[in-house]
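1. Build me a model:
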Amino acid sequence: MFPPSLPLPHELLTRPLAARFEDFFDAQVRSRYFKGLEFAGPEGDPGWFGPDSAVWYVHSHFPTLAFGLACASYIEGLDPSIFWMAADHVRFVVRDAEGRPTGQIDPEGAAVRFGHSLSFFIGTAYGSTETAERLARTVRAMHHTVKGTRPDGLPYDADDPEWLRWNYATVVWGIATAHERYHPRPLRGAELDRYYGEFVRVGHALGGTDLPATKAETLDCLHSYLPRLAVTPGKAERTDPNLRGAQTGPLDNPFMDWAIRDTLPRWAARMVMYQRPNPIELRARRSALWTVLNSLHAVTGPLPEFRQAQARVAGGTAVPHTEPAYVLGSDPERTREEVEADA
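-> Next up is the predicted model:
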């Protein structure tokens, strides 16, 4: 039995599911955010991780990857600077008639950001080396333009090493935690730490330094930021019970809000007033989400891009993986308009 508040799109209740999902993904994600990304070639190119990597294994399960990115976005937003970066520079924040951010999220704008996130973490995982490099260059260029001052007078800068470390830790933790809890055959222990260690390449490609490389290091890194974190008005507005009666998207309902907060470290869960239900209800809720995520994956299988990547290296590779080429501080200065024109 699915929880009554868990949305079940019509496509999930009709056949053939695989074809309907592929049509939806092609129209809403691939055609809009995967332009110029190469997965089928060049032959033998392993990309940044290669077919034997933990990253290929984790990211090939699309439903848990997508859920993990939602978890990462949630904990990332506990940094007030993230909230004001979004308010000042990101288009998914609704503005009033005078152009001031309201704190409310525009569903279409949020979908655009999520689509770009999917293309980045799929493309850098098992796309060609040039695809991964191109995606990283674009994100770095965007980060270089995000600078400003919060209303309390504190400056923010998306190139700040401290911010990059926080951002990186939230992403790798979100994806790995969703995988560990909801993948049918999750990596654990040393194998899961191999994922954390491999994923550092993405953080370095975006300019990060001194990044955590194991699960324990990542949890310690996240906890070290506690003194600077807070529940902003935007975060409170999109946390149950404030979501009741104000649903604007598939994640904007009490069940998915619960599922995301249920993955938080204990100290972060207390910040957003999350308390686990009794053990029987907790197991039922987690089992329901496990069933939804894995039923979708079982029917649709890996994305075509992953199968293309597998075919690309079927004849072997010269090296197990390539390395990000970025040298810290080597990007040219560009305006936001120039960056967006090339995105």
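2. going forward, measure contacts between C-alpha atoms and count neighbours the same way
-> Fine.
3. Next one: the most centrally placed residue in the chain from residue 337, what distance?
-> With distances taken as CA atoms, centre = their mean, residue 69 lies nearest the centre of the chain, 2.7 Å away. To residue 337, residue 69 is 27 Å away according to CA to CA, to the nearest Å.
4. Before we compare anything, build this one as well:
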Amino acid sequence: MLTELRERLGMALFHRVAGPEGPATRARIHLAPGPRWFGPDRPIRTVHGDASMFIGGISALLLQSLHPLAMAAVAAHSGYRGDPWGRLQRTSTFLAVTTYGTAEDARLAVDHVRGIHEQVRGRTADGLAYHAADPHLLGWVHAAETDSFLRAHQRYGAHPLDAAGYDGYVADAARVAEALGVADPPRDRRQLSECLAAYRTELRATPEARAAARFILFQPPLPLAVRPFYGGLAANAVALLPPWARGMLWLPRVPVVEDIAVRPAGHVLTKTIRWAMTPPRERTE
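-> All right, here's what the predicted structure looks like:
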């Protein structure tokens, strides 16, 4: 019975994240012969393959929304409200292909995303022009994502890396960022921190950013029975944000509650996801 529960939960999570084509895509990514951008020992494989990504991904969306130009592009072009799971599935597939897939498939995935970015142009409500292919704007999206994934893995990862390992993760992520068009992405944690600080003067919580935060945190398109589970992940995603980002989004910190309830729940949830999505070992006689 426990095995059946594990399989059902694992399949439900995988289907939600990877979509109906998930099994075929996974087989192609992991089984296709050919060189990869990242070998089996690279830190990016450890970080992106861990259940902590469920928390890091939510946190990244919240942090990324604080750049008015990035948020305007998302609000006008991504369809995150109408098709949030489709957007998640496309993003997770891109991460999987560039992290684990063949070099050729990774290049094709990057070329596809660059083609989409090239077409995304417009103006904010204040009349500022944006272009998704702008290297500076791409740099913010990359830095916010990398920092969020790294923070999540440090806190909730099954096998946290040492200092050199996390520097290696930033360097690995920079390879993908450069392919996408980011100019001189950070290559270690010090550079990543400096990069985030350099963007601070450009950041603010626009009405679109706060609306996106409300949607992500309080209005997920999920059955009521699943919402407490998601709520635990979302609460930990908020707790992961830098204090200045939380302040901009009007997401106050409650230290006692976070220390006693939120963070322990995050560990339980990520362990449960890890248990559900890891195939049980076959018995040997």
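5. Need the TM-score between these chains.
-> In this superposition the chains share a TM-score of 0.85, using TM-score structural alignment, normalised by the length of structure 2; 273 aligned residues with a CA RMSD of 2.8 Å.
6. Tell me which residues are up against the helix or strand the residue nearest to the centre of structure 1 falls within.
-> Here residue 69 of structure 1, judged by DSSP states H and E, is contained in helix 62-76. Applying CA atoms under 8 Å, 6 or more residues apart in numbering, the contact partners of helix 62-76 of structure 1 are 58-59, 82, 117-118, 166-167, 170-179, 182-183, 260-261, 263-264, 268, 293-294, 296-297, 302-303.
7. Which SSE is immediately downstream of that helix?
-> helix 80-89.
8. After superposing, tell me the mean distance of that following helix to structure 2.
-> On superposition with structure 2, the mean distance recorded for helix 80-89 of structure 1 (mean CA distance after the TM-score superposition for structure 1) is 1.8 Å.
9. angle of that helix against helix 62-76?
-> Angle of helix 80-89 of structure 1 versus helix 62-76, following axes from the mean of the first three to the mean of the last three CA atoms, to 10 degrees, is 100 degrees.
10. And helix 80-89 of structure 1, what's buried?
-> Going by neighbour count (16 or more other CA atoms under 10 Å), the buried part of helix 80-89 of structure 1 is 80, 81, 82, 83, 84, 85, 86, 87, 88.
11. So which elements touch it?
-> strand 101-105, strand 147-149 (3 or more CA pairs under 8 Å, 6 or more residues apart in numbering; DSSP states H and E).
12. can you name the residues of structure 2 that that helix overlays?
-> Aligned using TM-score structural alignment, helix 80-89 of structure 1 spans residues 68-77 in structure 2.
13. could you pull out the strands for the stretch 101-250 of structure 2?
-> Secondary structure of the stretch 101-250 of structure 2, counting by DSSP state E, counting those that start in this stretch: strands at 121-123, 129-131.
14. For the ones you listed, could you give me a markdown table that also reports distance to residue 108 of structure 2?
-> Output for the strands of the stretch 101-250 of structure 2, formatted as a markdown table (distance: least, CA to CA, whole Å):
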| stretch | distance to residue 108 of structure 2 |
| --- | --- |
| strand 121-123 | 22 |
| strand 129-131 | 21 |
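15. Can I get the ones you listed in a markdown table including mean neighbour count?
-> Formatted as a markdown table, these follow (neighbours: other CA atoms under 10 Å):
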| stretch | mean neighbour count |
| --- | --- |
| strand 121-123 | 16 |
| strand 129-131 | 17 |
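16. quick one, which of those is nearest to residue 260 of structure 2?
-> Judged by CA to CA, the one of these that comes nearest to residue 260 of structure 2 is strand 129-131, at 42.3 Å.
17. Onto which residues of structure 1 does the closest one map?
-> Going by TM-score structural alignment, strand 129-131 of structure 2 sits over residues 155-157 in structure 1.
18. Average separation of the matching stretch from the aligned part of structure 2, please.
-> When structure 2 is superposed, stretch 155-157 of structure 1 averages 0.6 Å from its matched positions, counting by mean CA distance after the TM-score superposition for structure 1.
19. go on, stretch 116-124 of structure 1?
-> Looks like 0.8 Å for stretch 116-124 of structure 1 (mean CA distance after the TM-score superposition for structure 1).
20. chain center to that stretch: distance?
-> Computed by CA atoms, centre = their mean, to the nearest Å, the chain-centroid distance of stretch 116-124 of structure 1 equals 8 Å.
21. go on, stretch 269-276 of structure 2?
-> Using CA atoms, centre = their mean, the offset of stretch 269-276 of structure 2 from its chain centre is 17 Å.
22. average distance between that stretch and structure 1?
-> Counting by mean CA distance after the TM-score superposition for structure 1, stretch 269-276 of structure 2 comes out at 1.8 Å.
23. contacting residues around that stretch?
-> Residues from elsewhere that reach stretch 269-276 of structure 2, judged by CA under 8 Å, 6+ apart: 6-7, 9-10, 50-52, 54, 156, 158, 229, 232-233.
24. Mind listing what's buried along stretch 195-214 of structure 1?
-> Under 16+ other CA under 10 Å, the buried positions of stretch 195-214 of structure 1 are 195-209, 211-214.
25. circling back to that earlier point, just to confirm, what residue in structure 2 is aligned with the residue nearest to the centre of structure 1?
-> Per TM-score structural alignment, residue 69 of structure 1 is aligned with residue 57.
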